[in-house]
Structures are given as structure tokens and as C-alpha cells.
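Asker: heads up, no residue letters with this:
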């Protein structure tokens, strides 16, 4: 990793294991937030931005599975590992179905966990760089998210940060559903009624910017989200 320490959310109700693991990861140059139950873990996740989550499953107030569902609603892509004494096949399958990147059964070797964490963060960093530098051809429009520029027939529109993020998410889900809740939580921070109205205004602005090409349409999927539909798109 570069000079900026990767932030890890560790949710573990076993005080000894939690402290040992936190210290071990911090010695290996990670910034670790340790919470003792699922509710506190969710509050920490909503409060701060993390690069990876390590979740125990059997925790008070909210178990690891329920916490993982909440986390996945906000960020479908954040690396997520379960650390669990539950070794039943059904539990492991359930963990992976919730979108876990790994399911590590206790007891485990911290060094192996460390290597897995480093590997997935390195992979994600490389993927992020590719996405960050990606440009989109949307019929007769060209979109450069890094410069926040939307170009059509030689005319360039500079997008606001929120317009840029919203169009980028629509492009990442091109011709597919961008869930309303996902966009609201990622760009606005929460899916409140007022943020929803704000997003509708931004969708209207993007429709206006893209109106000069009949092959492009932002479709409202009532109650679910939006689809950026581009005929013959080359994204």
C-alpha cells in the first residue's frame, strides 16, 4: 500500500482476539477500528470510510450476517471477510451469498489473514485505478469522469462533482439498473426523502445535457432506480 494507511473495520466481540488482531494489523501498518458488537460496527461504518471489513458472525445486538447486509446495501464493492467459529457448510454458503470475499474459520493464522487482506486490497487498488481512468463513449457523446467533462460535437460541458459521480455510476451500470438507494448512499451519504428529491433534480440536469442524441435515454424504473440506455453504446 502507499503512504496512506488502509482503514479496516474489525467487529469482534471476543475481547482477547479482537485486541490481539487489532494490534497485529496495526503493527503491519493498517489503521484499525475495533467494535465489540454489530450495532456499533454499523455506526462506525456509517461514520467513517473503510477499505475493508472483518466481521465476526456471533455478536450481540446485531450478528455479522445482518451487519454484512447493511454494509452491502451502502457499498456493494467493499472487501468483506467473515471471521467465524461457525464451520457448518450452510453458514459458509450463506456468508458467500451475502457477498463475502472470504470466510475464515477460527482458529486461524493471523499471518495468512494478513496476506489475504494485502492481496485483495492490492487487487482493488489496481481495479480502482482502471475505473478512475476509464472514459465512456455514449453514442455521439464522450464522457471523461476524471476531468468531469461531457463532450458533444466539439462542445464541452463541465459537470459538477455530484453530476459527475451520478453519470459515472449510470455508466458503470450501462443498460442495467442503478438502484436508487445505492446511488443516494454513495453520493449523498443517505437515502432520505430530501436527498431523493435532490437526486431527481440531478437526473433532470443529466437528461438535459444528453438531450441532443435520441439514442440516449435515462429511464426511471419506478421505485427502484434508473437505467442509462444507450443504443449501440461502446463503453
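Answerer: Perfect, thanks for sending it. Quantities reported herein were computed from a predicted structural model and do not represent experimental measurements. Residues are numbered from 1 along each chain as shown.
Asker: rest of the way, CA atoms for contacts and neighbours
Answerer: OK.
Asker: do a quick rundown of the helices in this structure.
Answerer: Counting by DSSP state H, the chain has helices at residues 15-27, 38-47, 64-74, 89-97, 110-132, 161-172, 180-183, 193-209.
Asker: gap between the first one and the chain center?
Answerer: Just to be clear, that refers to helix 15-27. On the basis of C-alpha atoms, centre = their mean, to the nearest Å, helix 15-27 sits 25 Å off its chain's mean C-alpha point.
Asker: need the contact partners of it.
Answerer: Contacting residues not belonging to helix 15-27 are listed as 10-12, 31-34, 36, 110, 114 [C-alpha atoms under 8 Å, 6 or more residues apart in numbering].
Asker: format those residues as a markdown table; extra columns: neighbour count and distance to residue 55.
Answerer: Converted to a markdown table, the contacts of helix 15-27 look like this (neighbours: other C-alpha atoms under 10 Å; distance: C-alpha to C-alpha, whole Å):
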| residue | neighbour count | distance to residue 55 |
| --- | --- | --- |
| 10 | 24 | 6 |
| 11 | 29 | 5 |
| 12 | 28 | 7 |
| 31 | 18 | 16 |
| 32 | 21 | 13 |
| 33 | 18 | 12 |
| 34 | 20 | 10 |
| 36 | 18 | 10 |
| 110 | 13 | 15 |
| 114 | 14 | 15 |
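Asker: alongside the first one, take a look at this:
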């Protein structure tokens, strides 16, 4: 994978209480990744995870408040997908052996080999890009590409047939502005006798917005509508 361009679709949370190492990891990973979050303890790291939903968590095994393995276990209670890498000292090997059931991606022995870390993260980025099943539209709202459903806080937002068709269109090309005519043709492609009406599309989207979080569907004046993926 080329690394000349900053990776902006994969986010990483660094959880490390040792300030010097934490800052070094942040500065080093910012050479390759745009979205880096940091936490000084397990409690803050878990709160950041809930808020930012990072793709990858790079965590020290020993931290104040909540240690790395306890945080990983807490995450795994409801999330089997987020990739977790644990950093540890040689003396922590027994703890790591007991943590197999947590589904860790790997572990790194301190002092951290930056080249090895880079290789692991770039390989993981390739796998994530190939298998991403969700399009996040906000920190807690996502479109599941496999089931073609919309979710908020792990609760499905139920959509009617044409509302669902609209979201399929939006999520097929996020950031793209779809004109009212394009939306109309997508919704009524099997109804050849139905005449285009911009007003009907405006009314349809207005009704749909009532059941959705504010500003989820963006209106580009004079151009059309779109949704924006959330920069996690």
C-alpha cells in the first residue's frame, strides 16, 4: 500500500498512560493516518471509543482506572468487530495468554518497533477497506451495507419501502448530490406512467426527515440532496 497520501477513512485510538510514548505514537501515526485519537487512561479510552467508534484501538496493557485487557473485555461485550492491538512489556506475557478469548488482532512488546507497527496497521487498513460493512453517518448512526438497514445506537430505524430505496441511493455514493429528478427516477423506475414532480420529492424528503436525526440528509440549494459520511 502506498503511504504518500494520508489515510482518512480509518481511525485509530491510542490508549497509553506514558506521556512520552503516547505523544511519540501520535506524531508517528499522523504521518500515515488523519484521524488519530488519544487517551491517557482506560476509562477515558473507553469513553472515546463510545464517542468516536475508532476502527483500530492501540492500547497499553497496564493503565490507570481501567487496564487495557479490562477495557478490551468491556468493548467485546457488545462489539466483536473493532480491531484491538495490545502493547505490553515482556513480563506481561501471561496476561496476554489469558486474553486469547478477547479476539485481539495482535500484541506488541515494548519498546515498540515503529516499522513493525506501521506494517501491521497498513495491512489492517487494507483488510478493513475490503470488508467494511457499515457507512457511518454520525457518531451513532450507520447504514449496514449487508442488510441494507439504518441503525442508531444499535437500534434499527425502520424505513418504508421508498424511504429504504432512497437510502440505498444515497449510500451508493456518499457525498454525491442527487437531483430531484434522479431521486424520482430511482424511486419510481417501475412506474412508467408516473410523471416527474419536484414538489413530490421535496415533500417526500420533508416527511422522511421527521423520523431522522437533524441534518442527516443535506439539502444543496438548487442542486439536490446528499448524505455525508461521518469522519470517524
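Answerer: Cool, the structure landed. Nothing here was measured: the structure is a model prediction, and the numbers come from that model.
Asker: picking up where we left off before, export the helices of structure 1 to CSV and tack on distance to residue 149 of structure 1?
Answerer: Output for the helices of structure 1, formatted as CSV (distance: least, C-alpha to C-alpha, whole Å):
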stretch, distance to residue 149 of structure 1
helix 15-27, 40
helix 38-47, 30
helix 64-74, 27
helix 89-97, 38
helix 110-132, 14
helix 161-172, 8
helix 180-183, 20
helix 193-209, 11
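Asker: quick one, which of the ones you listed is nearest to residue 56 of structure 1?
Answerer: Residue 56 of structure 1 lies closest to helix 64-74 among these, at 5.6 Å (C-alpha to C-alpha).
Asker: list the buried residues in the closest one.
Answerer: 64-65, 67-68, 71-72, 74 (16 or more other C-alpha atoms under 10 Å).
Asker: so which of the helices of structure 1 gets nearest residue 6 of structure 1?
Answerer: That would be helix 110-132 among the helices of structure 1, by C-alpha to C-alpha, at 8.4 Å.
Asker: tell me the contacts of the spatially most central residue of structure 1?
Answerer: Computing the C-alpha centroid of structure 1 and ranking residues by C-alpha atoms, centre = their mean puts residue 75 first, at 3.0 Å. Residue 75 of structure 1 makes contact with 182, 186, according to C-alpha under 8 Å, 6+ apart.
Asker: which one in structure 2 is aligned with it?
Answerer: In structure 2, residue 75 of structure 1 lines up with residue 79, judged by TM-score structural alignment.
Asker: out of the buried residues of helix 64-74 of structure 1, the closest to residue 204 of structure 1 would be?
Answerer: residue 74 (23.7 Å).
Asker: what's the longest strand in structure 2?
Answerer: strand 7-15 (DSSP state E).
Asker: residues touching that strand, excluding its own?
Answerer: Contacts of strand 7-15 of structure 2 (C-alpha under 8 Å, 6+ apart): 22, 25-26, 32-42, 45, 48-49, 54-60, 125, 231-232.
Asker: of those residues, select the buried ones using a PyMOL command.
Answerer: Selecting only the buried entries of the contacts of strand 7-15 of structure 2 in PyMOL, with 16+ other C-alpha under 10 Å as the criterion:
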select buried, resi 22+25+26+32+33+34+35+36+37+38+39+40+41+42+45+48+49+54+55+56+57+58+59+60+125+232
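Asker: from residue 171 of structure 2, how far off is residue 65 of structure 2?
Answerer: Computed with C-alpha to C-alpha, to the nearest Å, the distance linking residue 65 of structure 2 and residue 171 of structure 2 is 40 Å.
Asker: more neighbours, these two?
Answerer: Set side by side, residue 65 of structure 2 and residue 171 show unequal neighbour counts under other C-alpha atoms under 10 Å, the larger going to residue 171 at 22 against 13.
Asker: is the more buried one part of a helix or strand, or is it coil?
Answerer: Put simply, residue 171 of structure 2 is helix when judged by DSSP: H, G, I helix; E, B strand; the rest coil.
Asker: ok, now the one 10 residues further on?
Answerer: Per three-state DSSP, the local secondary structure of residue 181 of structure 2 is helix.
Asker: relative to residue 162 of structure 2, how far out is it?
Answerer: 15 Å.
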